[in-house]
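Asks: the sequence and its predicted three-dimensional model are supplied below.
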Amino acid sequence: MNLMIEARGLTKSYGSKIALDGVDLNLAASGSIALVGPNGAGKTTLMSLICGYLRPSKGEIRVLGEAPGGSALLGRIGALPQDAQLDPGFSVGIQLSHYAALQGIPKPKEEARRVLELVQLSETFNSLPQSLSHGMRKRVTIAQALIGQPELVLLDEPTAGLDPANARAVRELVNRLRGQCRFIISSHNLEELQKMCDTVLHIDHGRLSNQVAVDDAGQEGALTLTLAPGIEDQQSVLTQIAGVRQVTKRDRDEYLVRYDLTTHPDFDLELLTALKAARIPYRRLAIGLSLEERLFTPEQA
């Protein structure tokens, strides 16, 4: 199996502080990866090691089969560091053309225009960064990460501080390009990551504490149901439906329903039929556990 990232005992220390502590990874060269965890957990350190910005204190790591930071990976990896800034004294086009030239791209201006078109900001080529909104500047820095059509793109907090419209534009961009390259994305927004990534890694205190596949969400025999308000004795009605094993109230009208997936593989349809027969309106139904539950409370969820 071809691996995108392979790490053994990967450790990075800053003096007495251990930022990454003996991480082992085998990530296939398909699909996109999300990194989640609290501030200071080691996410940015791991991304820096993948890019070759830092060297491990112990252990080893291979990216696309090569050692990070070497000439063999030149042009194959793109990155958006956290809080990346643009130079206020030069236009967007000049800066992106410069980055393209540094990668040895023959026609750097054409490449700058190409990546700006990808992020739907072609009109900003001659603009100074300070004339752009925060969201537009963020998308320009993402364009920088796409120069040269890299195989792997790392985005550290790509939607942090963005308004909903710009955050959606970033999500749509990632999903549009997922077939052309692989992404590793760090973010605190779990709902957003679930829309963009195939595998989620949870890092805490420098260690890999959990790993889940997004596509497996429907294989747990659980769903979240939000009923219309004003329905009396909601929980007892749900527990009487065939196949239900447990009903847990989360919020005023929201329930986590666990069911027997083996004997009721089409339980969602059976549930909707039962609700219709009982004349109980519903507002929302989501198959599987939320990403938050799967990552942080697997034993209770």
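Replies: Thanks, I have it.
Asks: when you work out contacts or count neighbours from here on, use the C-alpha atoms and nothing else.
Replies: Will do.
Asks: quick one: the strands in the protein?
Replies: Per DSSP state E, the chain carries strands over the ranges 3-14, 17-28, 33-36, 58-63, 77-80, 152-156, 182-186, 199-204, 207-213, 222-227, 244-249, 254-259, 282-287.
Asks: gap between the first one and the chain center?
Replies: Computed by C-alpha atoms, centre = their mean, to the nearest Å, the chain-centroid distance of strand 3-14 equals 19 Å.
Asks: what residues does that strand touch?
Replies: 18-30, 45, 55-65 (C-alpha atoms under 8 Å, 6 or more residues apart in numbering).
Asks: let's see it at 10 Å
Replies: 18-31, 42, 45-46, 49-50, 54-66, 151-152, 182, 206-207 (C-alpha atoms under 10 Å, 6 or more residues apart in numbering).
Asks: next, the buried residues of that strand.
Replies: Within strand 3-14, the residues scored as buried using 16 or more other C-alpha atoms under 10 Å are 4, 5, 6, 7, 9, 10, 11, 12.
Asks: then this one, side by side with the first:
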Amino acid sequence: MNIISCQNVSKSYGSKQALNQVSFDIVPGQAVALVGPNGAGKTTLFSLLCGYIAPTEGEITILGHRPGSTPLLGKVSALPQDARLDPNLTVQAQLILFAQLQGFDTQGAKAECQRVLDLVGLSETANQKPLSLSHGMSKRISIAQALIGSPQLVLLDEPTAGLDPANAKAIRELVRSHSNETTFVISSHNLDELEKLCDKVLYLDKGMLNQSVSIQDNQADDYLTLVMQQCDSAHLMETLSQWPQVKNVKAAQYNEFVVHYNLAKSFEFEMALLELFSVQGWTYRTIQRGRTLEEKLFSK
């Protein structure tokens, strides 16, 4: 069973159409990215998945049920980007309260509070109030709240926005470590981060599903992405374009090149590249099989 099925969903606010005939399916255990420009309909789609609003047209089911319905209680959670903790209650008191609202008894709620604090590595903050925590720690506590009850689906809106590198890394590792048993749908503008975390990308633009891209298919992708540290760009492109196994080479951005070539099981092509770099005295940063997420989404 698909964990999410969205079929021909549209949503209008008066004369403004926020979503237009959006259809996709998500299977359990995937980490899925939701991306698009501001105003593309991402927040509307999240609100529909949470059951806060209903579609104007079409149908959404989560685990076979309508979003927001009783059978989904405890199975779906969401963390809005602007979620805030109550400044007057300790971290422990808030998490226990939310656990009790999900049906845990007093002892069970205390144990669940400890479990989710351990998950985010912040058990020592249990007796502190939110105003004494850093922004990154508060965000991790909010994610702990979203994981109460081990939901099957977790919706995260910009979970690492504004965080320092250490806290952002901690959240990425938390999502990655739970992706086998929990399906995450993550809205973010950070494509590099999503490329590390997700299996699939849904790209919304002007309320329509513009693309649905698989990220983890690079092993079968007949492209290489070269990021050079130092080279003669024109000479590199001219040389590669003359190789018989190269179909096309283009400059994606400064010192980054995308090579479309005849994929082979051996690494002869990669070895030839390294030999070329050695002869020319060029240095490279990365040689990546496949294309970057940015290139997949926005290449013409």
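Replies: Alright, I've got the coordinates. In this text the structure is predicted, and so the values were computed from the model without any measurement.
Asks: how close does the longest helix seen in the first structure sit to the second structure?
Replies: Longest helix of the first structure, by residue count under DSSP state H: helix 164-177. Taken over the aligned residues, the distance from helix 164-177 of the first structure to the second structure averages 0.8 Å (mean C-alpha distance after the TM-score superposition for the first structure).
Asks: remind me what that helix packs against, helices and strands.
Replies: Identification of packing neighbours for helix 164-177 of the first structure by 3 or more C-alpha pairs under 10 Å, 6 or more residues apart in numbering; DSSP states H and E yields helix 108-118, helix 134-145, strand 182-186, helix 190-196.
Asks: before we move on, back to that, now, which of the buried residues of strand 3-14 of the first structure sits nearest residue 112 of the first structure?
Replies: residue 4 (26.8 Å; C-alpha to C-alpha).
Asks: from residue 65 of the first structure, how far out is that closest one?
Replies: Noted for residue 4 of the first structure: a distance of 7 Å to residue 65 of the first structure, by C-alpha to C-alpha, to the nearest Å.
Asks: overlap in contacts, those two.
Replies: Contact criterion C-alpha under 10 Å, 6+ apart; residues shared by residue 4 of the first structure and residue 65: residue 29.
Asks: can you name the residues that contact residue 262 of the second structure?
Replies: 221, 222, 223, 244, 245, 246, 247, 269.
Asks: alignment lookup: it to the first structure.
Replies: Taking TM-score structural alignment, residue 262 of the second structure has residue 260 as its aligned residue in the first structure.
Asks: chain neighbours aside, what residue packs nearest to the aligned partner of residue 179 of the first structure in the second structure?
Replies: Correspondence of residue 179 of the first structure to the second structure, assessed by TM-score structural alignment: residue 180. The shortest distance from residue 180 of the second structure to any non-neighbouring residue, by C-alpha to C-alpha, 6 or more residues apart in numbering, is to residue 29 (5.0 Å).
Asks: and the one you found, how far is that from residue 5 of the second structure?
Replies: Separation of residue 29 of the second structure from residue 5 of the second structure (C-alpha to C-alpha) stands at 14 Å.
Asks: over to residue 190 of the second structure?
Replies: Residue 190 of the second structure is 25 Å from residue 5 of the second structure, by C-alpha to C-alpha.
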